[in-house]
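Novice: Predicted coordinates and the sequence they were generated for:
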Amino acid sequence: MEYNCSEIVLNQQKFFATGRTKNVHFRKTVLKKLLKEVQKRENDICDALYADFKKPKFEAVMTETGIIISELRLTIRKLTSWAKAKRVFPSILNFPSKDRIHSEPYGTTLIISPWNYPYQLAIAPLIGAVAAGNTVVLKPSEVTPNTSAILAEIISEVFDENHVTAVQGGVPVSEKLLAERWDYIFFTGSVHVGKIVAKAAAPNLTPVTLELGGKNPCIVDIHSDFKLAAKRIVWGKFLNAGQTCIAPDYLIVQAQAKFDFTKALNEEIKAAFGENPQESSDFARIVSKKHFDRLASMIKADEVLIGGETDEDDLYIAPTILDEPALDSEAMKDEIFGPILPIQVYNSLEDISNMIANYEKPLALYVFSNDDKFANRMITSHSFGGGAINDTVMHFGNHRLPFGGVGESGIGAYHGKHSFDTFSHKKSVIKKANWLDIPLRYAPYKGKMKLLKFFLKYF
């Protein structure tokens, strides 16, 4: 389908100018309509996700539809409170006044979503944008056409097209959209494309949120519970066949624990997916031939400890553990984004720091240890978007925690109220009373310096 992107943006600007989206009742009404529609289409969404890459229905509900339903319920329940102007204590220099922060929508927003969680990572930011009072153009991924089609149908059913619309297509469509002037851009995807988005936003100083990725380390020391750690790592890594931006990307295991922990990993992989994971209904597939080929080449280049089987016709790659690949190998150079987990070893804290410092700041970091001092040191010594002690991925599931990266793993954060705040400009306003006008600030200034410094020091 051909899209006139300029006309779409112009129509949304006109719709925003009517002021309808600034009405909180209007926002809640359309979000309730969206909730009703996504609940009605939940099975269709799960079927589309299966058609795109055989995502197990349990995973689809847990990581896609369930999260969105919960996010919508929370937003509808809390939106009136979130949208109210917040009164703050005034400065003594402004006395007497009433000071407030108003949450104001940016205007026309663009959301570009990825293929790995093609439903959840499209609708979650959209909820925040609509809740904050913006219009939205959503560009879902062309790599997952079945899910993108369902998204377009849902949006068409729920929203006025001048309020929210879905624009489908590949890279040329994204390029056309990025050539337009937006009031806010929200992008989820690779670091490489994130830089393109940031460059496109720069000429107009358009604010952006970039949800990117990186090589997420997972540190395991000798004091961890190997069986439980292995179970949680296997779940977090091989969820969605490893196609998760916050999945552990490589293990850093204390050298003397390597043998026993590898054994524990093998046992937990079998417990989760059986002797032949390809026959398991609980293991997803790689999304495309292009991604399959990239991952398969990593396995061929390094020594395999566990797994390593591939099936090109089925786009299947087994849960795989690689044995200490070189840091300049394909598996260790960039984010893997698949069911391949290299295991590295360390003998000292310096070894850990040196390995993590080899990469840009990651989106996530995980540490498994019953030694609180060690675990806290790992958390405080390294910069990363978010993470967990003695678990993986689960920090994503708490809407009270902002989700986002730092440095090359991203800019900005969202989830729950953080989504509303991301798509809202915080406008500061004071209302000054007229019954008193303190003369301190006015010229002439002679003889006032001492009093000014007193106020600045104590108030």
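Specialist: Nice, thanks for sending it over.
Novice: C-alpha from now on. contacts and neighbour counts both.
Specialist: OK.
Novice: Strands of the stretch 201-350 of the chain, start to end?
Specialist: Using DSSP state E, counting those that start in this stretch, the strands assigned to the stretch 201-350 of the chain run over residues 208-211, 217-220, 250-254, 304-306, 310-311, 316-317, 320-323, 340-346.
Novice: how big is the angle separating the longest one from strand 250-254?
Specialist: Pointing back at strand 340-346 there. Calculated by axes from the mean of the first three to the mean of the last three Cα atoms, to 10 degrees, strand 340-346 forms an angle of 30 degrees with strand 250-254.
Novice: Identify the residues contacting Leu93.
Specialist: When contacts are counted by Cα atoms under 8 Å, 6 or more residues apart in numbering, Leu93 touches Phe455.
Novice: And here is the other one:
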Amino acid sequence: MNKYQNLLDRQKAYFNTNITKSFEWRIEQLDKLSNLLKENLDEFYATVSKDFKTAISEQVFEVNAPLGIIEMVKGQLKNWMEPTIAPLPKFLAEAGHTAFVQRDPFGSTLIIGPFNGPILLLLYPAVTALSAGNTVVLKTSVDTPATSALLEKLIPQYFQEEAVAVVSGGVEEVTALLELPFDFIFFTGSARVGKIILRAAAENLTPVILELGGHNPAIVDETADIADAAKKIVWGATSWSGQFCASPGYAYVHESVVEQFVEEAKKAVVELYGNDPKNNPEYSSIINAAHVKRLAGLIDQTKVVAGGESDESARFVAPTILYPITWEDKIMEEEIFGPILPILTFSDLDVAIAKIQKAAKPLATYVFSTNKENTEKLLSTLSFGGGAVNMTNVQLFVASFPFGGVGGSGMGSYVGKYGYDSLTHAKPVLNSPAGAVIDHLYPPYTMEKLQALNGWFDF
């Protein structure tokens, strides 16, 4: 018997009591999650730092962002739960029928979190699932043992296991969980593993959200504020040491301004992290030595214009800028997921668009331009999960925006109301007066009856 079968059975039985559908239960769970974070702030900061987020600002954000999210959701939840009135064909409305759509939770939700946001990217989906009235099984990342151990210790102190449970471990544990018929699966991670998740979900016809990554372009045209663009793109590519799914993967710069962009990017590295980023407390570590080795293997030392150093024992890769890079370079083959910024050039915007379109659809795209026509062309032509104009990364922190990918960068979205809708089923209900006449739907059929059916499309 699957070692997690009993846990899932208990969660499903608990869900079937209908308790999770009440507004009060949902608020209670969100309050518990908030208290868990508030009452253990220092311990969370320390464990996140031990795992890899050595930057103080990132430690604070990792823990404090979910607290802000919880308060936002609590303030909106009542409205989200209200059924919405649905329009009806005239002949039904005139005969006294009414209709509404209510949103029902799916049930027990498996949330598989990534290493790069061991608290934020695990608990944000949990907030979404709980606010929608689902029970939750949290699968922590094997690559963040300190944070995983802390969550494994604290979750049972605040939650009934039937409502929220936590599972740690590696491939064996994930495989066992994926064999079970969860009602929903939420996965954040790589496209490679996302395919495994989707295949497993198909066995039980389980709906999924897949939040994957992508090789995200930052396009800089000849009208851009180059100093501003360079600093924002360098920051976006190196914050969290580049271990962020929506980080700019490469800068695609118009040839007329590329030399200026390179100089400004080099300047930005020093402004952000000084001359010794390895010992700068605002620069985070790489998750482990294996990832350092992988990233070092992507750096063509003949094209390094800034950084380039790495140290496996210190889990360090310097903020690195590579130029000139072409589409044929190894580093352009897939998502980098590290603090390395390749710089490519283009001379014709349409040709640049065609090149981007040949690659996998990215999770994010960033446009730096003051030309309205160029901006509109890029935004309307390119397919991507989400993005920004003259900014990087910040769109992810806007709680009124959906967050999700397209194609190889994911499916489904969450954050705020979009997440609530994703983790609930839209259930339509038609309310008919007793004795309402529908004779034209009964056999035997005549041409007159069939013509009467046209009224179904008259609103």
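Specialist: Ah, there it is. Keep in mind the model is a prediction, meaning the values are calculated, not measured.
Novice: Superposing both, give me the TM-score.
Specialist: Comparison of the two superposed chains (TM-score structural alignment, normalised by the length of the first structure) gives a TM-score of 0.95, and 456 aligned residues with a Cα RMSD of 1.8 Å.
Novice: returning to that earlier point: compare the strands of the stretch 201-350 of the first structure and give me the one nearest Gly385 of the first structure.
Specialist: Across the strands of the stretch 201-350 of the first structure, Gly385 of the first structure has its closest neighbour in strand 208-211 (9.9 Å, Cα to Cα).
Novice: who touches that closest one?
Specialist: 184-189, 194, 198, 201, 404-405, 409-413, 422.
Novice: swap the cut-off to 10 Å and go again
Specialist: Applying Cα atoms under 10 Å, 6 or more residues apart in numbering, the contact partners of strand 208-211 of the first structure are 109-114, 121, 182-191, 193-195, 197-198, 201-202, 245, 363, 385, 403-406, 408-414, 422-423.
Novice: Same list (the strands of the stretch 201-350 of the first structure) but as CSV, adding mean neighbour count and distance to Pro140 of the first structure.
Specialist: Putting those into CSV (neighbours: other Cα atoms under 10 Å; distance: least, Cα to Cα, whole Å) gives the following:
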stretch, mean neighbour count, distance to Pro140 of the first structure
strand 208-211, 26, 15
strand 217-220, 26, 29
strand 250-254, 23, 29
strand 304-306, 18, 35
strand 310-311, 14, 28
strand 316-317, 24, 24
strand 320-323, 21, 30
strand 340-346, 23, 26
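Novice: Which of these sits closest to Val429 of the first structure?
Specialist: That would be strand 208-211 among the strands of the stretch 201-350 of the first structure, by Cα to Cα, at 24.2 Å.
Novice: can you give me the helices in the stretch 151-300 of the first structure?
Specialist: Taking DSSP state H, counting those that start in this stretch as the criterion, the stretch 151-300 of the first structure carries its helices at 171-178, 191-201, 226-238, 258-273, 289-301.
Novice: with the second structure superposed, average distance for the third one?
Specialist: Spelled out, that is helix 226-238 of the first structure. Its aligned residues in the second structure lie a mean 1.3 Å from helix 226-238 of the first structure after superposition (mean Cα distance after the TM-score superposition for the first structure).
Novice: same check, this time on the second one
Specialist: Once the two models are superposed, helix 191-201 of the first structure sits on average 0.2 Å from its counterpart in the second structure (mean Cα distance after the TM-score superposition for the first structure).
Novice: about what we covered before: single out the most deeply packed of the helices of the stretch 151-300 of the first structure.
Specialist: Among the helices of the stretch 151-300 of the first structure, helix 226-238 has the highest mean neighbour count (mean count of other Cα atoms under 10 Å), at a mean of 22.
Novice: and that one, what does it pack onto?
Specialist: With contacts defined as 3 or more Cα pairs under 10 Å, 6 or more residues apart in numbering; DSSP states H and E, the packing partners of helix 226-238 of the first structure are strand 217-220, helix 258-273, strand 340-346, strand 364-368.
Novice: Find the nearest non-adjacent residue to Asn134 of the second structure, please.
Specialist: Gly107 (4.9 Å; Cα to Cα, 6 or more residues apart in numbering).
Novice: so that neighbour makes contact with Arg10?
Specialist: No: assessed by Cα atoms under 10 Å, Gly107 of the second structure is found out of contact with Arg10, at 11.6 Å.
Novice: more neighbours, those two?
Specialist: Gly107 (25 against 15; other Cα atoms under 10 Å).
Novice: What lines up with that one in the first structure?
Specialist: Gly107 of the second structure maps onto Gly107 in the first structure, with residues paired by TM-score structural alignment.
Novice: Appreciated, that's everything.
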